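Asks: the following block contains a protein sequence and its predicted model.
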Amino acid sequence: MSLPVEFKPLHIPPLEEVAEVLQKALQKNFAEVEVTVVNCPDLTKEPFCLKARGLCGSPRLADVGGVPHLMPHVQKDKLYDIKTLAVSVDLPDAFVVGAGAGPYPAVGVNSELMANIVTGDNCANGSHIAKIDSSGNSQLMKLPESATGCALMLNMFASEGLPGKVLRVWAKKRTGNINLVTCIRQALLSHYSEKPIGLGGTFRLVNGHAKCHVMPDFSTVPLTCTEDVNEWLRFFDMQAPMVFLSTLITKDHGLDLRLEHSHGYGSNCGGHYHYDTTPEIVEYEAFYNVAEFIYRVDRPKITHNLGRN
């Protein structure tokens, strides 16, 4: 059965223009900032170790499913295969990175997914999940090559995985009160106003700590308010170095979108990024590309804004 798909074009400003916008905005939130347009480094190498070299070639965002599939009541039938999702966004041979819910049939429980997959005939899966173990601790796992699925929701950036020009964002010592991703998104929203812009890619927490959550197994009671959600989630202070897979879009664009979503992992930890907790020493390095389209796949029929932070 094919999934319902909607898509809309996004505004595509020159990378040099975006870099200038972000340089000015991030200087208000970080003591040291450098935003430039560079040749994308080979992301298959350390420290990223992703499954394709770059973020270029037909770049696009997709918002699949959504939090309303998880709460107030979980819909366990909402299962997706990222290889099929690549076809749904008109890029069957894609390099996909992003943040979503892990494939619970393969993992055994609910989990946080860090998607890192090349689809098509040369499929390669480098995805990880973070789950809560029997002791209540966060446990990081590399998914088996065959586990290319996800459940409930996924925010993904897809491209041909080619080398090319991208944005490099370097920021150190946070002086403002918003996280890196939100600062980037709000800067673009402020400058471009009604023109929706989307970015996707990866960033590193080079130094410092970050507040991250990991979903435990599915709640046995309905999650109906923010207090319920925060009581159910498990929060952790995670230490650099960590690699995050990240998407953001400035406006809802009439598609009921999650505006930003980043999941990441280190040597023995992983989860959903909220913000850094060590502003005096924090350091980030990010590589993003501008998306040409936003796809909305399997939009929930009944929606809400709970649990989207």
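Replies: Thanks, I have the structure now.
Asks: from now on I want contacts and neighbour counts done on CA atoms only, so please keep to that.
Replies: Fine.
Asks: which residues does His274 contact?
Replies: Asn179, Ala210, Lys211, Cys212, His213, Asn309 (Cα atoms under 8 Å, 6 or more residues apart in numbering).
Asks: so which of the residues you listed sit within strands?
Replies: Among the contacts of His274, DSSP state E puts Ala210, Lys211, Cys212, His213 in strands.
Asks: right, and the third one touches Met238 too?
Replies: By that I understand Cys212. Yes. Cys212 lies in contact with Met238 (Cα atoms under 8 Å); the separation is 6.8 Å.
Asks: what touches both of those two?
Replies: Gly270.
Asks: all helices for the stretch 101-250 of the chain, in order.
Replies: Here the stretch 101-250 of the chain has its helices, by DSSP state H, counting those that start in this stretch, at 104-107, 180-192, 226-232.
Asks: would a markdown table of these with distance to His261 be doable?
Replies: Converted to a markdown table, the helices of the stretch 101-250 of the chain look like this (distance: least, Cα to Cα, whole Å):
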| stretch | distance to His261 |
| --- | --- |
| helix 104-107 | 20 |
| helix 180-192 | 9 |
| helix 226-232 | 17 |
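Asks: in addition, the following structure is provided for comparison:
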Amino acid sequence: MNSVSKEVELPGAFLLGAGAVASRIVGMNAELMPLVLTEAEGRPAVNGSYWSSINPADGQCLQEKYSDKFSDCNFGLLANLYACEGKPGQVIEVRAKRRTGAESLVGALRKTLEAHYPDKSLALGGTFVIQKGKAKIHIMPREFPVCPLHTNDDVNSWLKHFEVSAPLICQSVLVSRDPGLDLRVEHTHCFSHHGEGGHYYIDTTPDTVEYLGYFMPAEFVYRIDRPQETHVIGRE
């Protein structure tokens, strides 16, 4: 993540978002909730990230502080990150209760922006809290699959799904419309102080759910290490 901050021309940036742990370092797959103040001249990085894996003892969610075991700020596979200076400023506050549609909070925000600005590509990054209710998440198994995953059904069968309880702290990056960079248009991971976290899909208690979030529009979108061959599997 220190390299990413330099690539996006904001050395020393504060980064948040959703990604995967560096499996070569951790020794397995796991979900990563990045919270990193990257290194700057005369100051080391501060890593406050969390990660969630499948507990081999009981097959349940195991959430830990990333920095408790791994002092570096590496990640693997992919990450969708929002970079900022980490200074106070104006933000967009979102308050919502009682979901009435089929979209998650993130999906509703993204599709509203897309409908209102059909000719533009707008990106937001930020944090929201599920204050009440429960949510559906997934966590990748510890081992990579032995066979290729060719369809979304293959991916969903491989992933481990859980229902987790509020309060959940969610970090989200979304883009209203892909501007031709082969982007994942939304990606959200969550963590908690009661040991549950992973890749957020949607709340499972629409009648009682409550959200509070703070977001910032992005000035620039950077695509780092874009693959030459791509697909749309596993992006939902």
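Replies: Sure thing, it's come through. Just so it is clear, the model here is predicted, and its values are computed rather than measured.
Asks: quick revisit: got a ChimeraX select line for the buried ones in the contacts of His274 of structure 1?
Replies: Of these, the buried ones can be selected in ChimeraX as follows, counting by 16 or more other Cα atoms under 10 Å:
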select :179,210,211,212,213
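Asks: is it possible to export the helices of the stretch 101-250 of structure 1 to JSON lines including distance to Phe7 of structure 1 and mean neighbour count?
Replies: Formatted as JSON lines, these follow (distance: least, Cα to Cα, whole Å; neighbours: other Cα atoms under 10 Å):
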{"stretch": "helix 104-107", "distance to Phe7 of structure 1": "28", "mean neighbour count": "16"}
{"stretch": "helix 180-192", "distance to Phe7 of structure 1": "20", "mean neighbour count": "18"}
{"stretch": "helix 226-232", "distance to Phe7 of structure 1": "30", "mean neighbour count": "14"}
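Asks: which stretch among these comes nearest Glu292 of structure 1?
Replies: helix 180-192 (15.2 Å; Cα to Cα).
Asks: quick one: distance of that closest one to the chain centre.
Replies: Centroid separation between helix 180-192 of structure 1 and its chain, computed with Cα atoms, centre = their mean, to the nearest Å, is 16 Å.
Asks: corresponding residues in structure 2 for that helix?
Replies: Mapping helix 180-192 of structure 1 onto structure 2 (TM-score structural alignment) gives residues 105-117.
Asks: which residues sit against that stretch?
Replies: Taking contacts as Cα under 8 Å, 6+ apart, the residues outside stretch 105-117 of structure 2 that touch it are Lys120, Ser121, Leu122, Ser172, Leu174, Val175, Ser176, Arg177, Glu186, Ile202.
Asks: which one of these is nearest to Pro145 of structure 2?
Replies: Nearest to Pro145 of structure 2 among those is Glu186, at 24.0 Å by Cα to Cα.
Asks: excluding its backbone neighbours, what's nearest the alignment partner in structure 1 of that closest one?
Replies: If you follow Glu186 of structure 2 across to structure 1 using TM-score structural alignment, you land on Glu260. Leaving aside its sequence neighbours, Glu260 of structure 1 sits nearest to Leu248 (Cα to Cα, 6 or more residues apart in numbering; 4.2 Å).
Asks: cool, Glu283 of structure 1 as well?
Replies: Lys172 (4.2 Å).
Asks: returning to what we had before: just put the contacts of stretch 105-117 of structure 2 in JSON lines and tack on neighbour count and distance to Leu149 of structure 2.
Replies: Listed next are the contacts of stretch 105-117 of structure 2 as JSON lines, based on neighbours: other Cα atoms under 10 Å; distance: Cα to Cα, whole Å:
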{"residue": "Lys120", "neighbour count": "14", "distance to Leu149 of structure 2": "33"}
{"residue": "Ser121", "neighbour count": "15", "distance to Leu149 of structure 2": "30"}
{"residue": "Leu122", "neighbour count": "21", "distance to Leu149 of structure 2": "31"}
{"residue": "Ser172", "neighbour count": "26", "distance to Leu149 of structure 2": "25"}
{"residue": "Leu174", "neighbour count": "27", "distance to Leu149 of structure 2": "25"}
{"residue": "Val175", "neighbour count": "24", "distance to Leu149 of structure 2": "26"}
{"residue": "Ser176", "neighbour count": "23", "distance to Leu149 of structure 2": "27"}
{"residue": "Arg177", "neighbour count": "22", "distance to Leu149 of structure 2": "26"}
{"residue": "Glu186", "neighbour count": "21", "distance to Leu149 of structure 2": "21"}
{"residue": "Ile202", "neighbour count": "20", "distance to Leu149 of structure 2": "23"}
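Asks: mind checking which of these land in strands?
Replies: Short answer: those in strands (DSSP E) are Ser172, Leu174, Val175, Glu186, Ile202.
Asks: of all those, which two lie farthest apart?
Replies: The most widely separated members of these, counting by Cα to Cα, are Val175 and Ile202 (17.5 Å).
Asks: turn the ones in strands among the contacts of His274 of structure 1 into a markdown table, including distance to Ile294 of structure 1.
Replies: Converted to a markdown table, these look like this (distance: Cα to Cα, whole Å):
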| residue | distance to Ile294 of structure 1 |
| --- | --- |
| Ala210 | 28 |
| Lys211 | 28 |
| Cys212 | 26 |
| His213 | 26 |
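Asks: count of neighbours near Tyr288 of structure 1?
Replies: By the criterion of other Cα atoms under 10 Å, Tyr288 of structure 1 has 27 neighbours.
Asks: what does Leu212 of structure 2 align to in structure 1?
Replies: Match for Leu212 of structure 2 (TM-score structural alignment): Glu285.
Asks: meant to ask about Glu64 of structure 2, not that
Replies: By TM-score structural alignment, Glu64 of structure 2 lines up with Met141.
Asks: for its match, list the residues it contacts.
Replies: His128, Ile129, Ala130.
Asks: in structure 2, which of these remain in contact?
Replies: Contacts conserved in structure 2 for those, counting by both residues aligned by TM-score structural alignment, their matches' Cα atoms under 8 Å: His128, Ile129, Ala130.
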